[in-house]
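Q: okay, structure incoming, though there's no sequence with it:
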């Protein structure tokens, strides 16, 4: 194809390229994190100029369907997720509500006498028993959040025999243990090697952190830290004036 022909057909051709890539993304053929063919590969595939390809990719980036990384190429963007700050959400229900397939993996579960660090985290004085749990939640097989949780067995004795290999601890607690008070602390960190590996992100990438504590009649039920990839999750709260 000549440059003159490409220039004449550019308005239609760049739209065709954009629509083709958009269709592959929206149908799931190219899932979140998938690398889009490099510009020179798209030039060869569609028989057009690099300018035409660049315009199509720019529009897809503006629509938040792809992200362009210098020297690395273009990748399908992970969907933005919204969480309510002022309520305790069930991550499984949250992912399902987004129309995505929920996945769960129990990474670690241990029952032990509370350490000094455990007591400090739970805000308790006595060295009772706790269940320590680390698990991963995913959406469409993409890591969504890492959960690090302590459950105080003096407040929730049934947690000692609950099968957290099948049911996420957050879901189990919401359905079995009533709470009267909760607190959220929201912060941000950069991913260390362990976190980056668990969330399938790069070391040093930003992570959203939610530390949550729940009580029942002044007795601690659980303390949990949730880690989310910072580029694919946001918190939204809407308020009404009195």
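A: Happy to help now that I have it. Since this is a predicted model, take the numbers as computed values, not measurements. Numbers count the residues shown, from 1 in each chain.

Q: CA atoms for contacts and neighbours, from now on please.
A: Noted.

Q: distance of the residue nearest the centre of the chain from residue 200?
A: Centroid-nearest residue in the chain: residue 144, 2.8 Å away (criterion: C-alpha atoms, centre = their mean). Using C-alpha to C-alpha, to the nearest Å, one obtains 10 Å as the distance from residue 144 to residue 200.

Q: who are the contact partners of the closest residue to residue 145 other than its chain neighbours?
A: Nearest non-adjacent residue to residue 145, counting by C-alpha to C-alpha, 6 or more residues apart in numbering: residue 228, 4.7 Å away. Applying C-alpha atoms under 8 Å, 6 or more residues apart in numbering, we find residue 228 in contact with 144-146, 199, 207-209.

Q: what's the closest of those to residue 152?
A: Nearest to residue 152 among the contacts of residue 228: residue 146, at 19.9 Å, using C-alpha to C-alpha.

Q: second structure follows, compare the two:
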């Protein structure tokens, strides 16, 4: 498939693929930006051009562009078009984005493996963090994510069952859990705690690291309205990852940074 280029036609996407079309459009645009075909501040092809060249619906293209804007990769001006963000976003583990998009945005090959997918009851520690009663019904999903076949993240999520009762019916290998949650209801609040610690035996095995290699773990809670709907733990090999935080000064009101011993 050719990269996006206004002077050359774009090959149609593989509609037989199990990856959602809007995600394929996102990946295609991100790869073109990473390859340098479009510089920061440069205008992307119009929606109508993308619809024609990629042979997908306007709805599909519009969703892809909306999510690229949400991820900070592009900006959109009504009646003018879509542009590559002037400050090209750093792949950030703290950003509210999906690891799939982070890996693809770096030009690497993404894959994942399902470790756990089950309905269960919340123990006391999980229940307390989610504002639930002990033994409330939740869904537990654990996945191992790869970049170019190297394990880079262990994801373990606990989800309020009433928020996403059909979660385990989704194709979580070929589609984004993050996008599925966003399709149900956009997150209204997010809290993240970052810590460095030594890996346990399971983490050493899954991430293919030694007992002396620290891991970087992010605990993320998300709210929809007053309810915590997801509690996630994301563990990364600390010798290969750094945390980058980029905040728009206009959005600093009401935000705080805390340190815990």
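A: Alright, I've got the coordinates. All of these numbers come straight from a predicted model, not from anything done at the bench.

Q: the residue nearest to residue 231 of the first structure when sequence neighbours are not counted - how many residues pack around it?
A: Among residues not flanking residue 231 of the first structure along the chain, residue 206 sits closest, at 7.2 Å (C-alpha to C-alpha, 6+ apart). For residue 206 of the first structure, the neighbour count with other C-alpha atoms under 10 Å is 18.

Q: what residue of the second structure matches up with residue 206 of the first structure?
A: Counting by TM-score structural alignment, residue 206 of the first structure lines up with residue 214 in the second structure.

Q: quick one, what contacts its match?
A: By C-alpha under 8 Å, 6+ apart, the neighbours of residue 214 of the second structure are 196-199, 237-239.

Q: again, but for residue 101 of the first structure
A: Neighbouring residues of residue 101 of the first structure by C-alpha under 8 Å, 6+ apart: 95, 139-141.

Q: tell me which residue of the second structure lines up with it.
A: So residue 101 of the first structure corresponds to residue 109, using TM-score structural alignment.

Q: now list the buried members of the contacts of residue 214 of the second structure.
A: Using 16 or more other C-alpha atoms under 10 Å as the burial test, those include 198-199, 237-238 as buried.

Q: what segments of the second structure are strands?
A: All strands of the second structure, identified by DSSP state E, fall at 74-77, 81-84, 110-121, 137-147, 150-160, 189-197, 215-224, 227-237.

Q: what's the neighbour count on residue 151 of the first structure?
A: Look at residue 151 of the first structure: counted by other C-alpha under 10 Å, it has 25 neighbours.

Q: nearest residue to it in space, please, no chain neighbours.
A: Distance criterion C-alpha to C-alpha, 6+ apart; nearest residue to residue 151 of the first structure, sequence neighbours excluded, is residue 222 at 4.5 Å.

Q: list the contacts for the alignment partner in the second structure of that neighbour?
A: Under the alignment (TM-score structural alignment), residue 222 of the first structure maps onto residue 230 of the second structure. Residues in contact with residue 230 of the second structure (C-alpha under 8 Å, 6+ apart) are 130, 157-160, 220-223.

Q: make JSON lines out of those and add distance to residue 25 of the second structure.
A: Formatted as JSON lines, the contacts of residue 230 of the second structure follow (distance: C-alpha to C-alpha, whole Å):
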{"residue": "130", "distance to residue 25 of the second structure": "35"}
{"residue": "157", "distance to residue 25 of the second structure": "27"}
{"residue": "158", "distance to residue 25 of the second structure": "29"}
{"residue": "159", "distance to residue 25 of the second structure": "28"}
{"residue": "160", "distance to residue 25 of the second structure": "31"}
{"residue": "220", "distance to residue 25 of the second structure": "28"}
{"residue": "221", "distance to residue 25 of the second structure": "29"}
{"residue": "222", "distance to residue 25 of the second structure": "27"}
{"residue": "223", "distance to residue 25 of the second structure": "29"}
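
Q: ok so, going back, buried subset of the contacts of residue 101 of the first structure?
A: Neighbour counting over the contacts of residue 101 of the first structure (16+ other C-alpha under 10 Å) leaves 95, 139 as the buried ones.

Q: now, which of the contacts of residue 101 of the first structure sits nearest residue 240 of the first structure?
A: For the contacts of residue 101 of the first structure, the nearest to residue 240 of the first structure is residue 95 (26.4 Å; C-alpha to C-alpha).

Q: that closest one contacts residue 104, correct?
A: No - the criterion here is C-alpha atoms under 8 Å, and residue 95 of the first structure misses it with residue 104 at 11.1 Å.

Q: where do the contact lists of the two overlap?
A: By C-alpha under 8 Å, 6+ apart, residue 95 of the first structure and residue 104 have no common neighbours.

Q: identify the residue of the first structure aligned to residue 120 of the second structure.
A: Match for residue 120 of the second structure (TM-score structural alignment): residue 112.

Q: cool, thanks, signing off.
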